[in-house]
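In: Got a predicted structure plus its sequence, pasted below:
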Amino acid sequence: MAELLLDTRALLWWVSDHPRLSSTAREAIDSADQVWVSSATAWEIATKTRIGKLSTKPDLSKSFSEIVSAYGFRTLDITCQHAQRAAGYPHDHKDPFDRMLAAQAHLEAMTLVTLDPVFDRFDVDTLW
């Protein structure tokens, strides 16, 4: 497996060693050439932490970059191309974080590690 992009749940479950992270996902992350985490994931975690919908140990909203780096993952910045692709999807899926992850996975030719079936509606390769 060449390059992976983790969705927010995959990152959270990896960091917490949560048993719901599938063995397929776990093995793929362990053996990937490179694992990426989107800036959109940092935004989503910070937003959900701020509004009280998410609490993480350690606090990813405050030490995101350090924690991502500690696992050997790289952060993927959002570009104008990513934003245009995310905005241009034809269906009405409203979650901006999902739309961005789909756009980034598509444009960067990465496999998105996700449990969320909504990504079947986007033109991206997924695994779980």
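Out: That came through fine.
In: rest of the way, CA atoms for contacts and neighbours
Out: Will do.
In: Off-centre distance for the helix or strand where Thr24 lies?
Out: Here Thr24, judged by DSSP states H and E, is contained in helix 23-31. Relative to its chain's centre, helix 23-31 lies at 15 Å (Cα atoms, centre = their mean, to the nearest Å).
In: Not counting its own residues, what contacts the helix or strand following that helix?
Out: Under the assignment DSSP H and E, the closest C-terminal helix or strand after helix 23-31 is strand 34-38. Strand 34-38 is contacted from outside by 2-7, 11, 29, 68, 72-78, 101, using Cα atoms under 8 Å, 6 or more residues apart in numbering.
In: quick one: strand 34-38 to helix 23-31, angle?
Out: 110 degrees (axes from the mean of the first three to the mean of the last three Cα atoms, to 10 degrees).
In: Following element in sequence after strand 34-38, please.
Out: Next element after strand 34-38 (DSSP H and E): helix 39-50.
In: ok, the residue of the chain most remote from its centre to Phe122 distance?
Out: What lies farthest from the middle of the chain is Pro90; by Cα atoms, centre = their mean that is 21.2 Å. According to Cα to Cα, to the nearest Å, Pro90 stands 10 Å off from Phe122.
In: What is the burial count for Ala32?
Out: 12 (other Cα atoms under 10 Å).
In: do you know how far it is from Thr47?
Out: For Ala32 relative to Thr47 (Cα to Cα), the value is 29 Å.
In: okay, now the one to match up with it:
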Amino acid sequence: MRLLLDTQILVWMVNGDRRLRGAWIEAISSEEASLHVSPVVAFEYVDLQQRKRVPVDEPLAELIERFDLSVEDFPADCWRRASSLPPIHRDPVDRMLVAHALAGGFTLATADANIRKYPVPVI
């Protein structure tokens, strides 16, 4: 399974947060899983870290290596797909994440209830 992690799941994973449980833990730790992040998630993680909004000190480059993450480029038409999504989620970054998951055939790992309303595979 190709998992595209949203920022919240990534932060929980780094911190060993107890909210990361059940299906998320099973999917992330599965031998069949490959873990991916979108450029917007990578940027948001670094931005949150720089502004001290998340309790993590680990640089993203080290995190990528430790968890064997792959930063996936956006498909060229991802912006078009994102702009055609209904505005269920008001955050355009989250709509880009949904579009990226749809375009790349990813399952999106998210705790965001609004993202879960889109027609994208989620855990």
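Out: Sure, I can see it. Predicted, not measured: the structure shown is a model, and the values here were computed from it.
In: dump the residue contacts of the corresponding residue of the second structure for the residue farthest from the centre of the first structure.
Out: With TM-score structural alignment defining the correspondence, Pro90 of the first structure maps onto Pro86 in the second structure. Pro86 of the second structure sits next to no residue when contact means Cα under 8 Å, 6+ apart.
In: Pretty sure Pro86 of the second structure sits in a helix.
Out: No: assignment of Pro86 of the second structure by DSSP: H, G, I helix; E, B strand; the rest coil gives coil, placing it outside any helix.
In: Which residue ranges of the second structure form helices?
Out: Counting by DSSP state H, one finds helices in the second structure at the ranges 7-15, 23-29, 39-50, 60-66, 78-84, 92-104.
In: returning to what we had before: list the buried residues of the helix holding Thr24 of the first structure.
Out: For helix 23-31 of the first structure, the neighbour count (16 or more other Cα atoms under 10 Å) marks Ala25, Arg26, Ala28, Ile29 as buried.
In: now for the last one: what does it line up with in the second structure?
Out: Using TM-score structural alignment, the partner of Ile29 of the first structure in the second structure is Ile28.
In: and its match, what does it touch?
Out: Leu3, Ser34, Leu35.
In: redo that, cut-off 10 Å
Out: Shown in contact with Ile28 of the second structure (Cα atoms under 10 Å, 6 or more residues apart in numbering): Met1, Arg2, Leu3, Leu5, Met13, Leu20, Ser34, Leu35, Phe67, Ala109.
In: And these, which of them are buried?
Out: Buried among those (16+ other Cα under 10 Å): Arg2, Leu3, Leu5, Met13, Leu20, Ser34, Leu35, Ala109.
In: State the number of residues packed around Ser70 of the second structure.
Out: Neighbour number of Ser70 of the second structure under other Cα under 10 Å is 14.
In: And it, what's its match in the first structure?
Out: Checking TM-score structural alignment: Ser70 of the second structure goes with Arg74.
In: How about Asn114 of the second structure?
Out: Match for Asn114 of the second structure (TM-score structural alignment): Val118.
In: I'd guessed its match sits against Phe97; true?
Out: No: with contacts counted by Cα atoms under 10 Å, Val118 of the first structure stays clear of Phe97, the gap being 11.9 Å.
In: Just want to know which of those two has more residues nearby.
Out: Higher neighbour count among Val118 of the first structure and Phe97: Phe97, with 19 against 12, using other Cα under 10 Å.
In: excluding its backbone neighbours, what's nearest the more buried one?
Out: Closest residue to Phe97 of the first structure apart from its sequence neighbours, by Cα to Cα, 6 or more residues apart in numbering: Ala40 at 5.9 Å.
In: One more: Arg19 of the second structure?
Out: Per Cα to Cα, 6+ apart, closest to Arg19 of the second structure is Trp12, 7.2 Å.
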